[in-house]
Structure formats: C-alpha cells, structure tokens
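Novice: Mind looking at a prediction? Sequence and model below.
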Amino acid sequence: MASAAIPADSSDRSHPEWQYLDLMRRIWNEGSERVDRTGIGTRSVFGTMLRFDLADGRMPLITTKRVYWKTATREMLWFLTGETNIRPLVLQGVKIWNEWPHANYVRQTGNTIALDEFVQRIANDATFAEKWGDLGPVYGKQWVDWPTYRYGADGKYERGPGINQVAEVVESLRSNPGSRRHIIEGWNVAQLDRMALPPCHKTYQFHVGDGKLNCALYQRSCDVALGLPFNLWSGALLQRMIAQQVDLEPGEFVWMGGDTHLYRNHEDLVTEQLTREPSGSPRLEISRRPDSIFGYRIEDFLVEGYTPQGALSAPVAV
C-alpha cells in the first residue's frame, strides 16, 4: 500500500536547510518507485541541486536531526591519507564503512560472525584487518594516488607514479586560479569492480571568483536520509580546508545529485524529520593552518551554534 503524501510546510522559508527538507518531501511524494541493487527499493528523482553560502563560517550542517560532524570529519581526513582499510576508522570509533567488509567476509568465508565481533577483530588484529578490512581502491586512493601505467625499459607494461589530484588542485588554484580544470575525480572506470562501493560523491570542481573559492560537488547516487547530511558537511569541509590553504575566502558550495533517493524502509525517519523546523546557524572555525592540505587533525575543527534536534536512525542498505 502506498504511503500518504506528506504535506508542504507553511513556516518561514529563509533558513537554507529548507532546501534539504523540500527535497526530501519532493522525493517521498513524487519520486518514482525503483528496484535497486540492495533489493529494498527506493523513491527517486533525477537531477537535483542545493546551494549554500559558506561566508562567515556558515556550514550546511543539518539541524532537524543530529549529524555527527566529527565522524564525517574523521572520514574526510582518512580520505586525504589515501588509506583504504577501515582499521584507522575503527580505532577512532567511526562505524560508517563497517558493513561492506563484514558482508564480504561473510560471503567469502561462510562464517556468520556478528558485525560487532567482526569489527572488534579488525581493531584487535592487524593481520586480520589487513586481509579483511580493505575496501579496495575507494575515494582516498583515487584522490591522492590515481594509478598511471607505462611501458618500462624492458618493454613490459608497469605501474607508473600515482597522481595526487588533491595536491595538484591546491597548486593549480594558487598558480592559475582562473583555470576551469580544478577537478578532483573519483570515478576510475578501470578499478570500479575492485571497490567495495564505487564513489557516490564522485566529482569535485573548484572555481575562483571575486576572491572566493566556490565548490560544485556532483554525486551520482545519494541516500538523502542518511548519506546526504554527511555529504553536505564533508564537501563544504573540503572546500573550507582548501580555501584556507590557498588564501581565499569560502564562497558558495553547490551540491548536485544524479539518482537522488529515499529508501522505502526509511519512512519513519522521513515522516518524523519533516515535522521539524530548522533553526540556528552552525559555524565552523578552523583553529590552525597546517603546512599542507594533508596536515589537518580532528582537533583543528570547532563547530559553534549547533543545537540540533534529536538523532534519527534508519537501517543502512548495503
């Protein structure tokens, strides 16, 4: 039986978070029913956009539910290391990637170990983690070590030096700010089948105008209830970090979605969140400027003015 449509809210619409809530409402009320790879099913719309002004420290941090911004920040810092194993995240208490290697372990070994027990083994046993905790060449690997290949002196095809896209973008923003090629790309077609999950937030493009650094993020697939709040924070965070490194003020963060969806088993979360109204203006202070984009630490980030409503949970589709 189809769920009832959720009526539009008639409150003041000036808060930028209404963009997110309106998108959620539109998908739930108007999205097409789709069968997806998880078997759960989604309601989906295609081709969406949200825009946020990052002036004065403002950040797109959702207030109508609690978003664990430190978790998202730890993940972004992990991406920038080029690491692809979940163990560094597990040791920091970050759980967002655990389901994929766990499912792979169960599938390959037939051992129906509980997720919590699997994660504990990842934390306690480095050898076990090395074998079973790796996600393949996901985000960070492509960002800072995109593989190249060449013919060696013996005529054999061999691995060449990796390309650090993040470092190259920082340098190009400094040396050639008017370029239209300030891009970080995660969609390496040749390696998709080796990734636990092909990149969802796949393309970042940076633009300099009027002394400000703008960023457009294209996301091919987006879980609006659980994933998008993290993606908005993380994309704007990367923009803020790069802006600091290249001596520019942060400008506009533009998020664009391809297949933008809600899972059908997220109805309780959607219904509850759409009864809530956004409030406040969360701001991010970066307390230190390291020598490199790769030198930030979690303690460098301080969020002020964030008083979210209660957390909302829903199952993750793997």
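Specialist: Thanks, I have the structure now.

Novice: only C-alpha atoms for contact and neighbour calcs from this point on.
Specialist: Noted.

Novice: Which strand or helix spans the spatially most central residue of the chain?
Specialist: The residue lying closest to the centre of the chain (C-alpha atoms, centre = their mean) is residue 231, at 3.7 Å. When secondary structure is defined using DSSP states H and E, the element that contains residue 231 is helix 227-245.

Novice: Please name every helix or strand in contact with that helix.
Specialist: On a contact count with 3 or more C-alpha pairs under 8 Å, 6 or more residues apart in numbering; DSSP states H and E, helix 227-245 meets helix 69-81, strand 212-223, strand 249-263.

Novice: What residues sit buried inside that helix?
Specialist: Buried residues in helix 227-245, counted by 16 or more other C-alpha atoms under 10 Å: 228-245.

Novice: okay, pairing it with this:
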Amino acid sequence: MHYENQYLDLMRTIWSSGAARGDRTGTGTKAVFGAQMCFSLDNGAIPLLTTKRVYWKTAAREMLWFLTGDTNIRALVEQKVHIWTDWPLAKFNDETGENLDRDTFEKRIIEDDDFAEKWGDLGPVYGKQWVDWPVYDPVPDEGEGLYRKRAKGINQIEELVDSLRNNPNSRRHIFEGWNVADIDHMALPPCHKTYQFFVVDGKLTCLLYQRSCDLALGVPFNIFSAALITYMLAQQCDLQPHELIWTGGDVHLYTNHAELVEEQLSRKPSGYPRLEITRKPASIFDYTIEDFSVSEYAPQSHISAPVAV
C-alpha cells in the first residue's frame, strides 16, 4: 500500500463522518479526536504527499528558521516564505485600522527596521522554546518569591543531540514547544508541540504529537518537517533515520475546504520521493537549504485553499 493512502483515508473519514464543530477562527470544522500515521524513513524515504504539490523547500526553510530561535517573520519573508505572515498582518490591520495587503505589509517588514521589530514579531513561538526555553533563578538576599531570568535559556535541541549521542537508551529524548507561561504571548500556540525520539539498533524513530491538526493545509508540511529534522538529527548522531510516527489530537478539516478535499480524494498517489542530505555540517544549527535534495518527486498539481487565521 502506498504510504499516502493512510493520509487520504483519514481525510475521507473526517469529511464523511467527522463531528461538526465550531472553532477559534469562526470558520467551522469537521473533526476526529486521536489519529495516527506511520511513515518509513528507510533508504531515503520522505513522506511528501503526491496527490498535490507540497512546497518542501518552504517547509525546510521554516524548520531552519525554527532552529535559529528567531521569532520575527522578516527572515522568512526575505526568502519569500509567507506561511507566518497572516497572523501579524491581521494584528496590524486590526490595531491600526489600515487594510494592507500581504505584499505591501511584507515589503514594509523587509525595508523598515522599526516596523519589522514592532509588527513582525510573533512572540516566543516554536524556535524560541526549542533553543532558548526561559529559566528563572531565585534572587539571593532579595526575599522569597523573587526570580531573575537567565540571559540564556535551555537549548533543548543541543541537549537532545548530546543525549542521542551519549545516552541512546534514554527515555528523555524530547523537545517541547508548549510552554504554558508563554502561550498567551504567542501569535499562535504550537500545534506540533512534542517531539520524542527512540533509538534501537542504530536507527532513529521520531514520534510527533500534534495537538491541533489542519489536515488539508498544515499536516502535509508538518510530517515533512518532522521527517526532515529526524534526518538531520540522525546524521549528526551517526544514526540511520528509520520511521516517523505522527499522532494527532484534534484532527480537522475546515468546512470551506470542500473543493480541496474533494479534488484531492479523487486523485491516486504515485511515486516514492527520496531525500538526500548532501553535506554534514559541524552542528545541527549549521544546515542550509542547499544541503537538502529531493528526488523522484513528481506530484500532481497544487490545490489552493484559504488559511483560517
């Protein structure tokens, strides 16, 4: 069976019998609670959907951005990556009463330092938590209950690499994005929130728990990105990438995605794309987009649909 059939089967189940639910965006969804898909990463396999084009370089650039700890969209839009722009753009238009379009907003983000600093920041999202999880220490001789934030927080990714290299049997190979204290300061709380890794016989498996899963638009990116970081970690730790296990909590399809869903379900998956990392950088933080090559990927045409903000 083609690896993509499990994704299409999940889409079909939700669309035909998912529970109708309201949502934060006011759009409306059909949803199920609790789902799982498993994808082989053996021999260069990579879970890119073939029934529509997934812009994997966009997903890879986002992953590299996460690993820098940056939380401002400027570095993304300079690379023509637009996937995070809708949230700060909506905030800008709402708070100022203006009605900028995306291109104009992004142009100002790139050209105006002060504008980018004020309106381009997303708060302490993903990468901030991954590589600089805030830590607070008691302030000595200042009374009970007083704490000072450390200049440098915990780098979960750095610690994960060290753990995979030196203690492969650990059950603590985890990095986490759900920092409860910071949730209200984020443009969007982390959807793909908890990554755990498992090593056996020199092979690396990733289990990703995703709390909120936009199956049509978000999940195709998320499964590629999770597979990609598994490949990167495996290379850095002299392991073989083996499997990605994706687990979804609230897995949903937006009701305004009918055309996308019906078109995609009419298509048949084909082909088995392969990922190659063409260089081994000095660390997990030193990869560039040029280090990744995907072959044997011949997807059917892109299917567009609106993003619910």
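Specialist: Arrived safely, thanks for sending. These figures come from a predicted structure and were not determined experimentally.

Novice: Give the equivalent position in structure 2 for the residue nearest to the centre of structure 1.
Specialist: Under the alignment defined by TM-score structural alignment, residue 231 of structure 1 is paired with residue 222 of structure 2.

Novice: got the contact list for its match?
Specialist: 59, 192 (C-alpha atoms under 8 Å, 6 or more residues apart in numbering).

Novice: One more: the one 5 residues further on?
Specialist: Shown here is residue 227 of structure 2, whose contacts under the criterion C-alpha under 8 Å, 6+ apart are 41, 46-47, 206, 244.

Novice: Relative to residue 160 of structure 2, how far out is it?
Specialist: Computed as C-alpha to C-alpha, to the nearest Å, the residue 227 of structure 2 to residue 160 of structure 2 distance reads 16 Å.

Novice: swap in residue 47 of structure 2?
Specialist: Look at residue 47 of structure 2 and residue 160 of structure 2: by C-alpha to C-alpha, they are 23 Å apart.

Novice: Residue 134 of structure 1 maps to what in structure 2?
Specialist: Checking with TM-score structural alignment, residue 134 of structure 1 has residue 121 as its match.

Novice: wait, isn't that match in contact with residue 73?
Specialist: Yes - in this structure, residue 121 of structure 2 is within contact of residue 73 by C-alpha atoms under 8 Å, at 6.4 Å.

Novice: Which of those two has more residues huddled nearby?
Specialist: The neighbour count for residue 121 of structure 2 versus residue 73, taken as other C-alpha atoms under 10 Å, is higher for residue 73 (24 against 19).

Novice: How about that one: what's its closest non-neighbour residue?
Specialist: Ranked by C-alpha to C-alpha, 6 or more residues apart in numbering and with sequence neighbours excluded, the top spatial neighbour of residue 73 of structure 2 is residue 120, at 5.4 Å.

Novice: So what's the residue count around the one you found?
Specialist: Other residues close to residue 120 of structure 2 by other C-alpha under 10 Å number 27.

Novice: That one and residue 77 touch, don't they?
Specialist: No - here residue 120 of structure 2 does not reach residue 77: they are 10.0 Å apart, not a contact under C-alpha under 8 Å.

Novice: Residue 195 of structure 1 reaches residue 138, doesn't it?
Specialist: Yes - the criterion here is C-alpha under 8 Å, and residue 195 of structure 1 meets it with residue 138 at 5.6 Å.

Novice: So for these two, which sits in the more crowded spot?
Specialist: For residue 195 of structure 1 against residue 138, the residue with the higher neighbour count under other C-alpha under 10 Å is residue 138, and the figures read 25 against 16.
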